[in-house]
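> Need coordinates for the following:
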Amino acid sequence: MSKISAFDDKKEYRKKIISWCMYDWANSAFATTVMAAVLPVYYSKVAGAGLQGNTATVYWGYTTAIALLITAFIAPIMGAIADFSKIKKRMLMIFASLGILFTSLLYLVNTGDWFIASLFFIFGNVGFATSEVFYNSLLPEVAKPEDIDRVSTRGYALGYLGGGILLAINVAMLKFIDDKKFASRLCFITVGIWWTVFTIPLITNIKETSRKNTIGSKFNSFYVGFRRVGKTFRELKNYRELLLFLAAFWIYNDGIGTIIKMATIYGAEIGIGTNDLIGALLLTQFVGIPFAILFGRLAGVIGAKRSIYLGLFVYTLISIGAYFMTKGIHFWILAFSVALVQGGTQALSRSLFASMVPSKKAAEFFGFYGMSSKFAGIFGPLIFAVVGQITGTSRLSIVSLVAFFIIGAFVLSRVDVNKGIENAHNI
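Predicted coordinates for the structure are as follows:
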């Protein structure tokens, strides 16, 4: 091979990598602006304006749980299609388009339209989460085996950055546009545009390798998907430490996810201003990056398991502190506290799981890890909503999340990591 052709191949490879990573940059706008920041506040103050007490927060909890439930059922079916057919990019485009369409339609949501807002969010979230199934499945076709970890991390970092940049733009819009309701609706349009524009490189520059469809009908896709989940679960029974860790992770990660999903609507309910709510989330987006790195270094000193304990202790304090929160500055302090531990706790959980996974079963077990997390993630928002509905206050809902962290930490304490690593290496 000549130097010129080798250079061209390297250039083409880099182009594919960047194009793949840009989808993380594209769809992270939904995760930040729609899922975590602007929509929960808009839902509470505008769409749910006619609802009494904490009803808007309760309905948002149910909405989030329903969206996660639908996604959890779809994920294994889509995973089977992704693994056995050459339509990954096409399916990504279809579900991304679904997410973009219903995100943009949120512009039409007006005062009192809480049901329409819930419906549009559910469809938007299905598009967002399902497109990620196909996005992740494209990685082995884009990156060389030795580059997969690095490329995956780069995509995650770009997603963090891209979502943060658009959120910063949205914060400026909310600050400088006098009509706050119109500014919020305009934010949803910017997410649709951002998501569309930055998906184009993936569509244009990435081609799938030929693969024969081996699953046949849609019914077979459903059957194969859930059969694979059952098979993996049966396999996991042979790895006690790994299964125990998964149980711990499902519990405490559900608490973490619920804080992320419910924080802004809870803050809006108790009277925290929009600028404080969204500004604090923007702080979390950028402060979280260096602290995730520092948390990784801490794990090198005290170990991953103890570092996760520390993260769960901080989350416990956050839940208790949120119960007493009354001012904007309190929300900023709690958001900064989340930024200290969010990225590190989740990254170390993933690496701890990876250390106990047999290398020959990595893809199978990580697929189960991702899918089962979606199922487990339903219960936090659901319990948040039920407690709020029964008690009439979301303050008790937020403090109820302490149970997820305490129980999760207890189950984690039963995991013998060294034994789990030894079992993985003996396979």
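
> hey, let's count contacts and neighbours off CA atoms from now on
Noted.

> So which elements touch the helix or strand harbouring Asp9?
Here Asp9 is covered by helix 3-29, with elements defined by DSSP states H and E. Helices and strands touching helix 3-29, as assessed by 3 or more CA pairs under 8 Å, 6 or more residues apart in numbering; DSSP states H and E, comprise helix 114-142, helix 148-176, helix 180-197, helix 200-205.

> Identify whichever of those helices lies nearest to Ala363.
helix 114-142 (10.4 Å; CA to CA).

> Please name every helix or strand in contact with that closest one.
helix 3-29, helix 55-84, helix 88-105, helix 148-176.

> Could you save those helices as a markdown table and add columns showing distance to Thr326?
Below are these laid out as a markdown table (distance: least, CA to CA, whole Å):
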| stretch | distance to Thr326 |
| --- | --- |
| helix 3-29 | 29 |
| helix 55-84 | 17 |
| helix 88-105 | 31 |
| helix 148-176 | 22 |
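
> right, and those - which one's nearest Val411?
Shortest distance between Val411 and the helices and strands packed on helix 114-142, using CA to CA, is found for helix 55-84: 23.6 Å.

> quick check: angle from the closest one to helix 114-142?
30 degrees (axes from the mean of the first three to the mean of the last three CA atoms, to 10 degrees).

> could you pull out the helices for the stretch 251-400 of the chain?
Under the criterion DSSP state H, counting those that start in this stretch, helices of the stretch 251-400 of the chain are mapped to 274-302, 304-324, 328-355, 362-376, 379-391, 394-400.

> this one next, for a side-by-side:
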Amino acid sequence: MPTPARSEAASWSWAFYDWANSAFATVVIAGFFPVFFAQFWAADLTPAESTQWLGYAGSTASLLLVLSAPVLGALADQIGAKKRFLLGFTLLGVLATAALFWLQAGQWQAALALYLAGLLGFFGGNIFNDALITDIAVPEDYERISSRAYALGYLGGGLLFALNVAMVLWPGAFGFADKSQAVQAAFLGVALWWALFSLPLVLFVPESRGAGRHALGSAVRRAFGELWRTFLEVRRLPNTFLFLLAYWFYIDGVDTIVFMAVKYGLDLGFPDSSLMVALLITQFVGFPAALVFGRLGARWGPKPGILLAIGVYAGVVLAATQMSRVEHFYALAVTIGLVQGGIQALSRALFAGLIPAGRTAELFGFYNMVGKFAAVLGPFLVGTTAALTGEPRLSLLPLLGLFLAGALLLWRVDVRAGRADAVMLGDDRQR
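Okay, the predicted model is just below:
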């Protein structure tokens, strides 16, 4: 029997969480924090030292998430608390981001600690938000609703980022004394935006009971037991396991391009302002493109749509080796915007259809764990290639291997059989 959560009001409210937290991804992670950290809070450090500490913060957040995500997901399933975990991580991210507003120049340790907390809030919240898709949609709507959420994320993050860029370029017009004050106000604005637009999820997204409610102590013990059983069960779902392996390869390539694009442009000598414009282009192109990919996924199925996006990314890597003008960078920003939201949305939708009901938070914990593990290999390959060749244009070439491996593994995934196996396993657990 369908749950009351499977309504348009619930699905739109769920999708608006992407609108809410994408402000952190765009404004803080990709936009202002790395530059402001180096130029304001850590101005006394060398560029190499500030980059090193930023890298440590990102790696620490990924490692903590990798270690905790499956257990937290299992615990949330045991006590029926996906929303509560999501809101807890959201609160952590909101408070950490808001606190950046009050830090003074030179307080780089405090800034780094708050950034780490913000990353944990952002990535941790995504685990439980992803898991709620099975509570607010039926399988036939996963592609459409997941794509809608990513589209709203691109639009919301892009709108706020555009406002913040204007604030930094013309601080006096917005009543700020200087650019530094404008950037700090942008961090506070992200926190308020994130909190405000999370309210629809709080108010209108019910949560199914899942595996049932248990006392906390008992639930923790059961969660660790379920973690081991999840490893065994994923191996009983060969197509789900194969998809996760494919996802590990191709999302590594996607995330590496996202995180290295601005640095790549700087290495080629493009001005900061042009790189900010390129980031805005990606955001606003990504909004309609994610919606289009949702329709393609609903018509063709998510697997062909993902394979198409992987092919486009491979083309982007090859084109980047020939880049010489900032106009080329803009063109690649448009191309990435066309597929970035689509590949993320369809991957989430495909995985949701390949897992049994009742353990979605736990399994999406694994899904996000795979994604965070993937954030290690790609940057290492890019950095090593750049160091060995001394040529930035060649540094992205190893990503072709990641995209090729991901495409070949995904090609072997039998989606229909995988969904049938997931349903059968879910029925077996209910008996």
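
> Pull the contacting residues for Met262 of structure 1.
Residues in contact with Met262 of structure 1, defined by CA atoms under 8 Å, 6 or more residues apart in numbering, are Ala36, Pro40, Thr57, Gly61, Pro381.

> Equivalent analysis for Gln78 of structure 2, please.
The contact partners of Gln78 of structure 2, by CA under 8 Å, 6+ apart, come to Gly210, Ala211, Gly212, Arg213, His214, Ala219, Arg222, Ala223.

> Aligned counterpart of Asn275 of structure 1 in structure 2, please.
Using TM-score structural alignment, the equivalent of Asn275 of structure 1 in structure 2 is Ser273.

> what's around its match, how many residues?
If you count neighbours by other CA atoms under 10 Å, Ser273 of structure 2 ends up with 11.

> now swap in Phe30 of structure 1 and tell me
Neighbour number of Phe30 of structure 1 under other CA under 10 Å is 26.

> And Glu207 of structure 2, by the same measure?
Neighbours of Glu207 of structure 2 under the rule other CA under 10 Å: 18.

> can the helices of the stretch 251-400 of structure 1 go into a markdown table with extra columns for distance to Asp254 of structure 1?
Output for the helices of the stretch 251-400 of structure 1, formatted as a markdown table (distance: least, CA to CA, whole Å):
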| stretch | distance to Asp254 of structure 1 |
| --- | --- |
| helix 274-302 | 19 |
| helix 304-324 | 12 |
| helix 328-355 | 11 |
| helix 362-376 | 6 |
| helix 379-391 | 5 |
| helix 394-400 | 12 |
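
> on that earlier part again, quick check: of the contacts of Met262 of structure 1, which lies closest to Asp147 of structure 1?
Nearest member of these to Asp147 of structure 1, counting by CA to CA, is Ala36, at 31.2 Å.

> Quick one: residues contacting the equivalent of that closest one over in structure 2.
The equivalent of Ala36 of structure 1 in structure 2 is Ala30 (alignment by TM-score structural alignment). Neighbouring residues of Ala30 of structure 2 by CA under 8 Å, 6+ apart: Phe259.

> give the contact list for Ala345 of structure 2.
When contacts are counted by CA under 8 Å, 6+ apart, Ala345 of structure 2 touches Glu143, Ser146, Ser147, Ala149, Tyr150, Ala290, Gly294.

> Quickly name whichever of the contacts of Met262 of structure 1 is closest to Ala143 of structure 1.
Closest approach between these and Ala143 of structure 1, by CA to CA: Ala36, at 30.5 Å.

> Give me the distance between the counterpart of Asp414 of structure 2 in structure 1 and Gly388 of structure 1.
Asp414 of structure 2 maps onto Val417 in structure 1, with residues paired by TM-score structural alignment. Val417 of structure 1 sits 37 Å away from Gly388 of structure 1, going by CA to CA, to the nearest Å.

> got it, and Tyr223 of structure 1?
38 Å.

> Looking at those two, which one has more neighbours?
More neighbours surround Gly388 than the other of Tyr223 of structure 1 and Gly388, with 24 against 15 (other CA under 10 Å).

> which residues does that one contact?
Residues in contact with Gly388 of structure 1 (CA under 8 Å, 6+ apart) are Asn54, Thr57, Val58, Ser394, Arg395, Leu396, Ser397.

> ok, back up a step: need the contacts of Ala345 of structure 2 in a markdown table with distance to Thr90 of structure 2 and neighbour count, can you?
Shown next, in a markdown table, are the contacts of Ala345 of structure 2 (distance: CA to CA, whole Å; neighbours: other CA atoms under 10 Å):
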| residue | distance to Thr90 of structure 2 | neighbour count |
| --- | --- | --- |
| Glu143 | 25 | 29 |
| Ser146 | 20 | 29 |
| Ser147 | 21 | 32 |
| Ala149 | 17 | 26 |
| Tyr150 | 18 | 31 |
| Ala290 | 24 | 31 |
| Gly294 | 26 | 32 |
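
> of those, closest to Gln104 of structure 2?
Relative to Gln104 of structure 2, the closest of the contacts of Ala345 of structure 2 is Tyr150; by CA to CA it sits at 34.5 Å.

> close enough to count as contact, the closest one and Phe287?
Yes - Tyr150 of structure 2 lies in contact with Phe287 (CA atoms under 8 Å); the separation is 7.5 Å.

> now His195 of structure 1, nearest residue through space, not along the chain?
Just to correct that, residue 195 of structure 1 is Trp rather than His. Distances taken as CA to CA, 6 or more residues apart in numbering put Ala26 closest to Trp195 of structure 1, at 4.4 Å, once the chain neighbours are dropped.

> so what's the alignment partner in structure 2 of the one you found up against?
Using TM-score structural alignment, the equivalent of Ala26 of structure 1 in structure 2 is Ala20. Applying CA under 8 Å, 6+ apart to Ala20 of structure 2 gives the contacts Gly153, Gly156, Gly157, Trp193, Trp194, Ala195, Leu196, Phe197, Ser198.

> Kindly recompute the last result at 7 Å.
Listed by CA atoms under 7 Å, 6 or more residues apart in numbering, the contact set of Ala20 of structure 2 reads Trp193, Trp194, Phe197, Ser198.
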